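Participant: need the 3D shape of this:
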Amino acid sequence: MKLPERIRGLRQERLSSLRPLGEFFDHQRISRPQDTNEAFQRITYNTRHFSGNYAVVIACLAVYGLLTSPILLVAIFFLVGGFWAINRFAPEPMQVGEHVVTQKSLYTGLFVIGLPLLWWASPVALFFWLVGSSAFLVLGHAAFIEPPVSSEYTGVETV
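Facilitator: Below is the predicted model:
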């Protein structure tokens, strides 16, 4: 299975499991769990029940994080654009003055400029911010939203 097909399948699977916003933001079902066991049960149920919604929340946080880090965007566009331009316009060695410029030398130049720029943009900080903020939002929501009464009977079979 090719990557675009996997992405389409994953997107269709996640979007089909989206719950309505009225159910996701139901303020009447918000309550503090009585103990850690109840919080863990709520988190277990709600992360499965609202998995599509949580994926959208995490994607929105990732987009927000990228948009608020312009240096990281420049670094990513520089590296991706550089790869694209080298593959598109310089597949064969070319003569520039007395020097022969090869793809290898172009990639070396791209890495010499692009990797320090990427390091300076600190993608690791964005990654840890994304992990922390999404864990806080997802686990907080999942712990404080009461599962419906029907969730207690999901494992019970009728005869």
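Participant: okay, CA-based contacts and neighbour counts for the rest of this
Facilitator: Noted.
Participant: ok, now which ones touch the residue nearest the centre of the chain?
Facilitator: Per CA atoms, centre = their mean, the C-alpha nearest to the average position across the chain is that of residue 59, at 4.7 Å. Under the criterion of CA atoms under 8 Å, 6 or more residues apart in numbering, residue 59 has no neighbours.
Participant: next one: it from residue 11, what distance?
Facilitator: Distance of residue 59 to residue 11, given as CA to CA, to the nearest Å: 12 Å.
Participant: count the residues that sit near residue 70.
Facilitator: 12 (other CA atoms under 10 Å).
Participant: sec struct for residue 147, please.
Facilitator: coil (DSSP: H, G, I helix; E, B strand; the rest coil).
Participant: residues in contact with it?
Facilitator: 29, 42, 45-46.
Participant: mind redoing it with 7 Å?
Facilitator: Counting by CA atoms under 7 Å, 6 or more residues apart in numbering, residue 147 touches 42, 46.
Participant: let's see this one next to it:
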Amino acid sequence: MEASMRVMDAVKSFRETRLAALRSPTEFFDYHRISRPADFNQATQRITYNTRYFSGNYVLIIALLAVYALLSNPLLLIALGFLVGGFVVINRFAPEPVQMGEHTITQKHLYLGLFVIGLPLLFIASPVMTFFWLVGASGVVILGHASFIEPGIESEYATVQDSV
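Facilitator: Coordinates of the predicted model:
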């Protein structure tokens, strides 16, 4: 019960901090503000400003790409479900050792069996490749958007407030 309360608090905190910074889709996809940066310095300034300004939208993009990566790799989804489900089942239904004939099966034995089956399955599912795809895809999308969208007029006032 306590663990579920911690998860709920973490979700609430995430919603209040990151998702409160979500900008409207019309502002995020404003094609009138798209222009090619003049040089690398301007692109860097745009990326710096836009990653802070659209941070909630970028977190949402990363989450959507992560869901897509899991759904497009069913073996990874099965391996993660097997490992997480195995931990839950072992913790819930086998906290005490079980006597089967002459053998005593402990939680340690069950975890060992879970790892012997789950880790090779996870290795075959190539989570590292999925992670690097997620980093690359989100990097291209976020850096591309942040460098091509001109900051709004409010960015001029943000530099004035910082210097005061």
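Participant: aligned to the residue nearest to the centre of structure 1, what sits in structure 2?
Facilitator: Matched to structure 2 by TM-score structural alignment, residue 59 of structure 1 sits across from residue 63.
Participant: now name the helix or strand holding that match.
Facilitator: helix 55-72 (DSSP states H and E).
Participant: tell me the counterpart of residue 137 of structure 2 in structure 1.
Facilitator: By TM-score structural alignment, residue 137 of structure 2 lines up with residue 133.
Participant: what's the closest non-adjacent residue to its match?
Facilitator: Excluding the flanking residues, the one nearest residue 133 of structure 1 by CA to CA, 6 or more residues apart in numbering is residue 61, at 8.0 Å.
Participant: go on, residue 117 of structure 1?
Facilitator: Per CA to CA, 6+ apart, closest to residue 117 of structure 1 is residue 75, 5.8 Å.
Participant: just give me the match in structure 2 for that neighbour.
Facilitator: By TM-score structural alignment, residue 75 of structure 1 lines up with residue 79.
Participant: can you verify my assumption that its match contacts residue 117?
Facilitator: No: with contact defined as CA atoms under 7 Å, residue 79 of structure 2 does not reach residue 117; the gap is 9.4 Å.
Participant: who's more crowded, the two?
Facilitator: residue 79 (21 against 14).
Participant: which elements pack onto the strand or helix carrying the more buried one?
Facilitator: Using DSSP H and E, residue 79 of structure 2 maps to helix 74-93. Applying 3 or more CA pairs under 7 Å, 6 or more residues apart in numbering; DSSP states H and E, one finds that helix 74-93 of structure 2 contacts helix 107-124.
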